[in-house]
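Engineer: pasting the sequence and the predicted model now:
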Amino acid sequence: MRSDDGFREFVAASSPALSRAAYLLTGDHQLAEDLLQSALASTYRHWRRVRDGNPAAYVRQAMHREQISWWRRRRLTEQLSGEPVDRMGGGDLAADAVNRITLVQALAQLPPRQRAVIVLRFYDDLTEAETARVLGCAVGTVKRQAHDALARLRTLLPAGLQPEVSA
């Protein structure tokens, strides 16, 4: 039996969703690709142990830990314009694109831990307990980070994009 039995199939099936999650964590396509590649490399090294469990959760956890590690090492600050993106009349597709860009810009302004909590809770649809397990912290920490992140998003986003969830 080869050590990568099922790994290629897993990557082919899971990459689109994992790539979107990586992009939401980083806010940059190239960094998202690097983050996902790094997490998949880690998963491959442990594939025999991971494959029978939940390999997608393992990759998500690896991405979140790697993102936090990158952030700690680099401490990069992003300079985003305070100007809202122009809304050019072009139908729902244009408005949806503007909304996505605005949301990604707002997510990029959150600290990495808060961004990770928002992505895990509301994009990956994990429970508070699952999110805590992925991030290696207490459920109370997840609740606090979600609360603070949602409060910050409410100040960053225009009225039509305000989060309607409560943490």
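Structural biologist: Looks like it arrived, so ask away. Numbers count the residues shown, from 1 in each chain.
Engineer: okay, CA-based contacts and neighbour counts for the rest of this
Structural biologist: Noted.
Engineer: helix or strand right after the helix or strand harbouring E9?
Structural biologist: Under the criterion of DSSP states H and E, E9 resides in helix 7-26. Counting by DSSP H and E, the next helix or strand C-terminal to helix 7-26 is helix 29-45.
Engineer: so which bits of that next one are buried?
Structural biologist: A32, E33, L35, L36, Q37, S38, A39, L40, T43, Y44 (16 or more other Cα atoms under 10 Å).
Engineer: closest to V11 out of those residues?
Structural biologist: Using Cα to Cα, L40 comes nearest to V11 of the buried residues of helix 29-45, at 8.0 Å.
Engineer: and the comparison structure, right after this:
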Amino acid sequence: MDDFRDFVRERSPALSRHAYLLTGDHQLAEDLLQSALASVYRHWRRVRDDNPEAYLRRAIYHQHVSWWRRRRVPEHLTGAPPETARDDPAEATALRLSLAQALATLSPKQRAVVVLRFYDDLTEAQAADVLGVRVGTVKRHAHDALRRLREIAPGLIDDGERSPR
């Protein structure tokens, strides 16, 4: 299974970021990725020739939803994100923290759609394929998520751009 090991070495950084954006927690993201990798490893011979990364992203998403359903942590809203000076070198860090807080307020499906569409830069059709839903469902979740992000943290989204980065 050298090809699996090569795939993991090559794609782990991107998949780790993907898992982190879904969970908002580094340790949980590592656990999530490891769990998904173990699942994909069992099916590697069947998956490797098709689209292993899409299969793995779907496994990460489904595992995350499964964990989320078991935990059911109550949602809590925080105040507006902290204001930072424009020349402050910590502005990027504050923006990342604000984004993480705002993403944490979204439902798991909305969060997955935002991550796939705007962070992983997948098309609506590709995101729908990864999540195993219809394109219309992806559009609806993206619309609802962006509306909520505009309400919670208006500074994150520049309406002239496509991405909430």
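Structural biologist: Yep, that arrived. As the structure is a computational prediction, the values presented were derived from the model and not from experiment.
Engineer: tm score of chain vs chain?
Structural biologist: TM-score for the superposed pair, counting by TM-score structural alignment, normalised by the length of structure 2: 0.89. Supporting figures: 161 aligned residues with a Cα RMSD of 1.9 Å.
Engineer: okay, the helix holding E9 of structure 1 sits on what stretch of structure 2?
Structural biologist: Taken onto structure 2 by TM-score structural alignment, helix 7-26 of structure 1 occupies residues 4-23 there.
Engineer: next one: stretch 53-70 of structure 1
Structural biologist: Stretch 53-70 of structure 1 maps onto residues 50-67 of structure 2, going by TM-score structural alignment.
Engineer: now stretch 136-146 of structure 1
Structural biologist: The aligned range for stretch 136-146 of structure 1 is 132-142, by TM-score structural alignment.
Engineer: check contacts around P163 of structure 1.
Structural biologist: L150, L153, R154 (Cα atoms under 8 Å, 6 or more residues apart in numbering).
Engineer: contacts for whichever strand or helix holds the second one next, please.
Structural biologist: Okay, so that is L153 of structure 1. Here L153 of structure 1 is covered by helix 139-156, with elements defined by DSSP H and E. The contact list for helix 139-156 of structure 1 (Cα under 8 Å, 6+ apart) reads 106-107, 110, 113-115, 117-118, 128-129, 131-132, 162-163, 166-167.
Engineer: ok, those residues vs R51 of structure 1, which is closest?
Structural biologist: Minimum distance to R51 of structure 1 across the contacts of helix 139-156 of structure 1 is 20.4 Å, recorded for T131 (Cα to Cα).
Engineer: okay but A59 of structure 2 is in contact with Q34, surely?
Structural biologist: No - using Cα atoms under 8 Å, A59 of structure 2 is not in contact with Q34; the gap is 10.7 Å.
Engineer: now do the same contact list for the spatially most central residue of structure 1.
Structural biologist: Residue closest to the average C-alpha location in structure 1 (Cα atoms, centre = their mean): L25, at 3.4 Å. L25 of structure 1 makes contact with A32, H64, Q67, A108, P112, R115, A116, V119, according to Cα under 8 Å, 6+ apart.
Engineer: now the third one: which helix or strand?
Structural biologist: Assigned by DSSP H and E, Q67 of structure 1 falls within helix 55-74.
Engineer: average offset between that helix and structure 2?
Structural biologist: Superposing on structure 2 and averaging over aligned pairs (mean Cα distance after the TM-score superposition for structure 1), helix 55-74 of structure 1 comes out at 1.0 Å.
Engineer: enumerate every residue touching the residue lying farthest from the centre of structure 2.
Structural biologist: What lies farthest from the middle of structure 2 is D87; by Cα atoms, centre = their mean that is 29.1 Å. The contact partners of D87 of structure 2, by Cα under 8 Å, 6+ apart, come to none.
Engineer: is it correct that L32 of structure 2 is in contact with H18?
Structural biologist: No - look at L32 of structure 2 against H18 with Cα under 8 Å: they stay out of range, at 10.3 Å.
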